[in-house]
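1. Prediction below, plus the sequence it came from.
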Amino acid sequence: MSDSHAQSVAFVRDTVIPESPPPALETGVVKWMRSNLFSGWFNTLLTLAAIWFVFMVLSVVVPWFANGVWEASDIRQCREIMAGSGGGCFAVIADRWQQLLFGFKYPSEEYWRPTLAFVLLFIAIAPLLFSKMFPRWMLVLTALYPFVAYYLIWGGTILAPLVALLGFVAGYFAYARVVRRSFAGAAAAGVVVAVVVWTLGGYVSAAAPGFMAFEPVASREMGGFMLNLILGVVCVSLSLPLGILLALGRQSNLPVVKGICVVFIEFIRGVPLITLLFVANVVLAYFLPPGTNFDLIVRVIIMITMFASAYIAEVIRGGLAALPKGQYEGAESLGLDYAQSMRLIILPQALKISIPGIVNVAVGLFKDTTLVSIISMFDLVGMIRGPILASTDWNGVYWELLGLAALLFFVVCYGISQYSQWLERQLQTDHR
């Protein structure tokens, strides 16, 4: 470069010019609203229609809550206090909340027992749902919870749940000692030992009915939202392992096993749940010996579990079919037998794929527990339709009670849905 040209350059910047702030319309809330709510004429129209709809709903719901009455002895006094203000008669909830939660026959002085069982449920299920946050030894609490919950809710002598627990423990040890020789023989040994322990323990429990006993509560005396929770938790817990077995059985190479699983799944999926509940309530008694007392809740749990397990089996079968054939071949190349390959390689991947479908079945199952009101079991909906609305004190109060039922079911189902999404993110292995 010549000297004359170098002298003509007055200044050369050696630093980056600072960025200018973006326009006010391209940042913050305004930017988000332009991108998501008013990005075009059609989206703008939909946004305005949604705002109008929300305004109309709130204009009715807000006065309904704000002018609501929470203290009244009956619907007549409630209407006198409201005096046409358009509020809700929430006094029915304040007056009958115990029946809505526990039913109208459960002893009021024993409400602390199912309440404690419900609190312990969160403690017992946490190590299972959030395994990375808790030590493995806490799974012992999860295994003990069913027996503790039975003792608290149903009452009676403590020997009954202890004998049941002892039978499972003895059966497991018998299975563990024989499983290396033969899987079928180990399963048979475990079942035989468990049945022997339960039979002998039954005589012991009958001989000492008052040993550390709570007041016994019959299944017919249970109701309210407690009954929905019992059926939902128990049936979901039992239907998942049964559904896995049915899915594996349907893919079995043994014609007899495959045929039994196919017939079971297709028959259960082809029958409405309400029909199975009627079978549990009426028809099943005709196939039992005369004088046999088969608890109604147990019968309903069996039918709902069968119904849910058939659907879960198909969901899991879809997950198994989605796995590439190389996964099965890779398990064989490692020298793993069928049980090891399923437990270590195939099922973990298939269950991860099947999480949305399994959660969908679980949510639907929990909502379907309200169908037990058809067979005269007073769950939450049964309590609303039966004893509460049938009484002259609160006959005519609908929206307040049904709104409470919808809120309780929404909280549980939304919690299940959010956990499933969290679990999917935790198990995600691809980075996209």
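-> All right, it came through fine.
2. Going by C-alpha atoms from here, please, whenever you check contacts or count neighbours.
-> OK.
3. so what's the residue most central in space within the chain closest to, chain neighbours aside?
-> Centroid-nearest residue in the chain, with C-alpha atoms, centre = their mean: Ala362, separated by 5.2 Å. The shortest distance from Ala362 to any non-neighbouring residue, by C-alpha to C-alpha, 6 or more residues apart in numbering, is to Val236 (6.2 Å).
4. cool, and Asn43?
-> By the measure of C-alpha to C-alpha, 6+ apart, the closest residue to Asn43 outside its immediate chain neighbours is Leu37, 6.1 Å from it.
5. tally of neighbours for the one you found?
-> Using other C-alpha atoms under 10 Å, Leu37 is surrounded by 17 other residues.
6. so how far is Pro290 from it?
-> The span separating Leu37 from Pro290 equals 68 Å under the rule C-alpha to C-alpha, to the nearest Å.
7. And Leu246, by the same measure?
-> According to C-alpha to C-alpha, Leu246 stands 32 Å off from Pro290.
8. With Ala124 instead?
-> Per C-alpha to C-alpha, Ala124 is found 39 Å from Pro290.
9. So which of the two has more stuff around it?
-> Taking other C-alpha under 10 Å, Ala124 and Pro290 do not tie; Ala124 has more neighbours (20 against 8).
10. residues in contact with the more buried one?
-> Leu139, Leu141, Thr142, Tyr145 (C-alpha atoms under 8 Å, 6 or more residues apart in numbering).
11. next up, a second structure to put side by side with the first:
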Amino acid sequence: MSGSNISFVRNAILEPQPAPASQRGAVAWIRRNLLATPKDVVLTVIAVAALAWVLPQMINWLFIQAVWTGTDRTFCATTVQGGTQPDGWSGACWAFVNAKLDQFVYGRYTLNERWRPTLVFIMFAALLTPMLIPSMPRKGLNALLLFVALPLVSIWLLYGGFGLEIVETPLWGGLLVTLVVSFVGIAVSLPFGIALALGRRSKMPVVKMVCVIFIEVVRGIPLITVLFMASVMLPLFLPQGWNVDKLIRAIIGVSIFASAYMAEVIRGGLQAIPKGQYEGADSLGLGYWQKTRLIILPQAIKLVIPGIVNTFIGMFKDTSLVSIISMFDLLGIVRLNFSDGNWASAVTPLTGLIFAGFVFWIFCFGMSRYSVFMERHLDTGHKR
């Protein structure tokens, strides 16, 4: 074979081949996730059977047999009750939601002035959207407008004065109150939680003791108790003649409660930072605040994003408890409208509660998915 030009080394790289058909596509996903073991097969069959039994009934009640338009309860009631449904109650009474939608959004806010909360909603969305997009420039200016300028302008627009009709906060309600309380609570609880977490880890005994007492006391009592104390007991500690608006009391109570939980979430992230990070910052000659702001906090907050968002979601849902101080958020205003005799029917309450639950789910699911997005965006620690 000497002198032969036969070569056993390939000169060209083989083109990448697609994965086998059995390892890709919907069939492969079903095999891998639903039918991998006999136990998975049994659970999948049970789940499919349950869905096949429940879903058609839910779809039929929620959409097919539902009443979408109407002016009163007769459109959802039986003929025996003076309604138009001959064979029993209708499905979901979405006509009730449609008729009361303005109240669900604005509460009892003055009808001719509802353009003001609408404008606040638009400004909030316009400033929040670029804040949530990592690639958008001028984050500092965006944050200044969102957390400083917007609240000041919103107070003027929503409450009035300086040329606008004053709308007292007892007239506020619905989604407006839910968003106001939750937004302020989120904006206040995160920085206060960070301060409390740093204080709890402080080497100064007095600062550490104050932070520990605050966190443990607030975490040891229910939010209803905090709101009750903010509403009933707070005025007792104020000078005579002073009064604090109920909405302000609710915001203070929610913010205090969320700050204590946020402090423990942040403290967990601080404890997860390796000691070498502190030593490396010290070796660079950084002071305490430089080290904390530039080295420690960015890493700690990244580690506890799920816990932070979980606290935000819990706080958003807990805004429904402000009804204890006679403030009607979305759920409260929905329940309040159950007493309207024009819409009293067997299906009205369930329809209203489903609507309120769906609105809460939309906001909470959005926060959850954004949390997942940010985790992936910031997860650079293990990339090679």
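-> On my side now, so go ahead. Only a predicted model underlies this, so the values are computations on that prediction, with no experimental measurement involved.
12. list the ones among the contacts of Ala124 of structure 1 that structure 2 also has?
-> Shared with structure 2 under both residues aligned by TM-score structural alignment, their matches' C-alpha atoms under 8 Å, the contacts from the contacts of Ala124 of structure 1 are Leu141, Thr142.
13. For the counterpart of Leu35 of structure 2 in structure 1, what is the enclosing helix or strand?
-> For Leu35 of structure 2, the aligned residue in structure 1 is Phe38 (criterion: TM-score structural alignment). Under the criterion DSSP states H and E, no helix or strand holds Phe38 of structure 1.
14. do you know how far Phe38 of structure 1 is from Val30 of structure 1?
-> 10 Å.
15. same question, Gly68 of structure 1
-> According to C-alpha to C-alpha, Gly68 of structure 1 stands 37 Å off from Val30 of structure 1.
16. Just tell me what Val304 of structure 2 corresponds to in structure 1.
-> Taking TM-score structural alignment for the superposition, Val304 of structure 2 sits opposite Ser354 in structure 1.
17. Kindly report the same for Ile224 of structure 2.
-> Using TM-score structural alignment, the partner of Ile224 of structure 2 in structure 1 is Ile274.
18. and if you look at Thr84 of structure 2?
-> The alignment partner of Thr84 of structure 2 in structure 1, by TM-score structural alignment, is Ile81.
19. check contacts around that match.
-> Neighbouring residues of Ile81 of structure 1 by C-alpha under 8 Å, 6+ apart: Val69.
20. check which helix or strand covers it.
-> According to DSSP H and E, Ile81 of structure 1 maps onto helix 75-82.
21. Over to Phe118 of structure 1?
-> Per DSSP H and E, Phe118 of structure 1 falls inside helix 112-129.
22. mean per-residue distance, that helix to structure 2?
-> Helix 112-129 of structure 1, aligned to structure 2 and superposed, deviates on average by 1.7 Å (mean C-alpha distance after the TM-score superposition for structure 1).
23. Next, the buried residues of that helix.
-> Neighbour-count burial for helix 112-129 of structure 1 flags Arg113, Pro114, Thr115, Ala117, Phe118, Leu120, Leu121, Ala124, Ile125, Ala126, Pro127, Leu128 (criterion: 16 or more other C-alpha atoms under 10 Å).
24. what do you get for stretch 392-401 of structure 1?
-> Those would be Trp394, Val397, Glu400, Leu401, for stretch 392-401 of structure 1 by 16+ other C-alpha under 10 Å.
25. And for stretch 266-282 of structure 2?
-> In stretch 266-282 of structure 2, counting by 16+ other C-alpha under 10 Å, buried: Ile266, Arg267, Gly268, Gly269, Leu270, Ile273, Tyr278, Ala281.
26. And the helices in the stretch 101-250 of structure 1, which stretches?
-> 112-129, 139-154, 159-178, 183-207, 224-250 (DSSP state H, counting those that start in this stretch).
27. Gly396 of structure 1 contacts Leu389, correct?
-> Yes: the pair Gly396 of structure 1 and Leu389 qualifies as a contact (C-alpha atoms under 8 Å) at a distance of 6.9 Å.
28. how about the helices in the stretch 251-400 of structure 1?
-> Under the criterion DSSP H, counting those that start in this stretch, the stretch 251-400 of structure 1 carries helices at the ranges 255-269, 273-281, 296-322, 325-333, 338-341, 347-368, 380-383, 389-390, 399-427.
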